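Engineer: Let's see this in three dimensions:
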Amino acid sequence: MATLTDHSGDELTARQRAVLDAVLALMVERGGAVTMTAVARRASCSKESLYKWFGDRDGLLSATVRWQASKVRAGNYDRTKLDALALRDSLIRFAANWLGVISSPTSIALNRFAIGEAAATGSNLGAIMLANGRFAIGERLKPVLDAGREAGLIGFDDTETAFRSFLGLVGRDVQIRLLLGDDLALTPAEIERDAARATDQFFTLYGTAPTAPGRNKTNA
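Structural biologist: Okay, here's the model as predicted:
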């Protein structure tokens, strides 16, 4: 998991992480009604502590986004001993992890809130979400893709394009359907299946070896 810090640059304490969980809980319950007062009340701390730890409301929201995004991570792998099966497993772990996070009530509420705030004059939440969410997640997975290319297991010209292709295969229309209120319930087994299918489709597109995972498979 990525190292998270507070406003001063110190690593977050368990108490501060509990505050961020309180922010996410408020978003699920109240949508956009997230104020420093409401957070302080829910987290049983003072507003002074919130300002000390996170600076201001934008700082608190930025930390909340980073905290939620930190739950998305790639599987462990040894770059010096990477083979096709290890790469596939790492990508599946990332895909399943990401699907589980974006389909959670907290992520749905956070993204809905960010979309609503993005159109508001003077709001920085859209930029905060991009920087600490999607872009940060990309920087977490791209080294895995680059390691696969260096090992000769996958081939592509541009890492960002390959990452976007993988994310599209994994996410499909799931996130937009959830944001629009579709009652789409993904079980752990379905998430694992979808993650494996997307990874095999990615190998079909980018795999370099005839025997790479995903070759000669029917990917529905």
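Engineer: from here on, contacts and neighbour counts on C-alpha atoms
Structural biologist: Fine.
Engineer: Report the distance from the helix or strand encompassing residue 28 to the chain centre.
Structural biologist: Element membership of residue 28 [criterion: DSSP states H and E] is helix 14-30. The chain centre lies 17 Å from the centre of helix 14-30; the measure is C-alpha atoms, centre = their mean, to the nearest Å.
Engineer: what does the helix or strand just after it rub up against?
Structural biologist: Downstream of helix 14-30, the next assigned helix or strand under DSSP H and E is helix 36-43. The contact list for helix 36-43 (C-alpha atoms under 8 Å, 6 or more residues apart in numbering) reads 18-19, 22-23, 26, 46-47, 50, 57.
Engineer: and of those, the nearest to residue 162?
Structural biologist: Nearest to residue 162 among the contacts of helix 36-43: residue 23, at 33.6 Å, using C-alpha to C-alpha.
Engineer: which residues touch the closest one?
Structural biologist: 34, 39, 64.
Engineer: let's see this one next to it:
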Amino acid sequence: MLHSVPDIDNSEALTERQQAVLDAALRLLVEEGDHLTMTAVARRASCSKETLYKWFGDRDGLLTATVQWQASKVRVASVGGKGLDLASLTASLERFGSDWLKVISSDTSIALNRVAVGHAGSGKDNLGAVVLENGRFALAKRLKPVLEAGRQAGLLEFGDAEMAFRTFFGLVGRDVQIRLLLGDRLELTEATIGGDAVRATQQFLALFGAKTGPQGL
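Structural biologist: Below you'll find the model as predicted:
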């Protein structure tokens, strides 16, 4: 069972103090990996363990919140089918792709995912499920409405939103995440990430862009 923690898909749901605590937890994950403890986080963040338990429940709850905090950095523009044009749809997809690449290539995300992979199937905790539920699956729930809006506006053609999302996700990420997890030192500069997001969006629109209609591609 996933732990109940603050809903932080929107970072405004967290106080600055809570954000600082989660940033401290993420830094510790980079430094200590699997050895992260509530005591260490409390010490690094200069707060009491009682405060951590009040905010996040326990270690799994804290880890859940850190995953949500990382995922919240991937912005998804709010779009509506009415009046949506190709330029705004393209910009939304490019921003999502760029943000996601920045997040997964950060030292904190690499460390967090390495711990999650190491725990998967081990029975130690449910961190793997936490990362899936609050990372990849949560991002799908946030981007699918954008894809649906694009379909309703006659800009996109697809039969299944999940399939369309997985295609876009794959075009953006390619083999980047697995290479980073395995220690490959990819040079992902701001310009490289931006270019990759643009390329992935163009490829996605070539596959799913509407071929007919007044707003056809």
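Engineer: For the contacts of residue 23 of structure 1, could you give me TSV that also reports neighbour count and distance to residue 212 of structure 1?
Structural biologist: As requested, the contacts of residue 23 of structure 1 are exported to TSV (neighbours: other C-alpha atoms under 10 Å; distance: C-alpha to C-alpha, whole Å):
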residue	neighbour count	distance to residue 212 of structure 1
34	18	48
39	24	49
64	24	39
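Engineer: all helices in structure 2, in order from the N-terminus.
Structural biologist: 16-32, 38-45, 49-56, 59-71, 86-104, 107-119, 127-131, 137-152, 161-173, 176-181, 190-208 (DSSP state H).
Engineer: which residue numbers in structure 1 go with the third one?
Structural biologist: It stands for helix 49-56 of structure 2. Per the alignment by TM-score structural alignment, helix 49-56 of structure 2 matches residues 47-54 in structure 1.
Engineer: Just name the most buried of the helices of structure 2.
Structural biologist: helix 59-71 (a mean of 24; mean count of other C-alpha atoms under 10 Å).
Engineer: Give me the mean deviation of that helix from structure 1.
Structural biologist: Between helix 59-71 of structure 2 and the aligned residues of structure 1, the post-superposition mean distance stands at 0.7 Å (mean C-alpha distance after the TM-score superposition for structure 1).
Engineer: Next, the distance between the ends of stretch 76-92 of structure 2.
Structural biologist: 7 Å (C-alpha to C-alpha, to the nearest Å).
Engineer: Contacts made by it with the rest, please.
Structural biologist: 95-96, 142-143, 146, 148-153, 155, 201, 215.
Engineer: any idea what residue 107 of structure 1 aligns with in structure 2?
Structural biologist: Match for residue 107 of structure 1 (TM-score structural alignment): residue 109.
Engineer: okay, the helices of structure 2 in JSON lines with distance to residue 5 of structure 2 next?
Structural biologist: Putting these into JSON lines (distance: least, C-alpha to C-alpha, whole Å) gives the following:
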{"stretch": "helix 16-32", "distance to residue 5 of structure 2": "12"}
{"stretch": "helix 38-45", "distance to residue 5 of structure 2": "15"}
{"stretch": "helix 49-56", "distance to residue 5 of structure 2": "6"}
{"stretch": "helix 59-71", "distance to residue 5 of structure 2": "6"}
{"stretch": "helix 86-104", "distance to residue 5 of structure 2": "21"}
{"stretch": "helix 107-119", "distance to residue 5 of structure 2": "18"}
{"stretch": "helix 127-131", "distance to residue 5 of structure 2": "12"}
{"stretch": "helix 137-152", "distance to residue 5 of structure 2": "14"}
{"stretch": "helix 161-173", "distance to residue 5 of structure 2": "26"}
{"stretch": "helix 176-181", "distance to residue 5 of structure 2": "27"}
{"stretch": "helix 190-208", "distance to residue 5 of structure 2": "31"}
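Engineer: do you know how far the residue most central in space within structure 2 is from residue 184 of structure 2?
Structural biologist: Structure 2 has residue 71 as the residue nearest its centroid, 3.5 Å off, counting by C-alpha atoms, centre = their mean. Between residue 71 of structure 2 and residue 184 of structure 2 the distance is 23 Å, computed by C-alpha to C-alpha.
Engineer: start to end distance for stretch 176-185 of structure 2?
Structural biologist: 10 Å.
Engineer: Quick check, residue 101 of structure 1 in contact with residue 67.
Structural biologist: No: counting by C-alpha atoms under 8 Å, no contact exists between residue 101 of structure 1 and residue 67, whose distance comes to 11.6 Å.
Engineer: Nearest residue to residue 152 of structure 2 in space, please, no chain neighbours.
Structural biologist: Using C-alpha to C-alpha, 6 or more residues apart in numbering and skipping the chain neighbours, the partner closest in space to residue 152 of structure 2 is residue 81 (5.5 Å).
Engineer: how deep is the one you found tucked in, by neighbour count?
Structural biologist: Residue 81 of structure 2: 18 surrounding residues under other C-alpha atoms under 10 Å.
Engineer: what's the answer for the one 3 residues further on, then?
Structural biologist: Residue crowding around residue 84 of structure 2 was assessed by other C-alpha under 10 Å; the count is 18.
Engineer: What residue in structure 2 is paired with residue 175 of structure 1?
Structural biologist: Looks like residue 175 of structure 1 aligns to residue 177 there (TM-score structural alignment).
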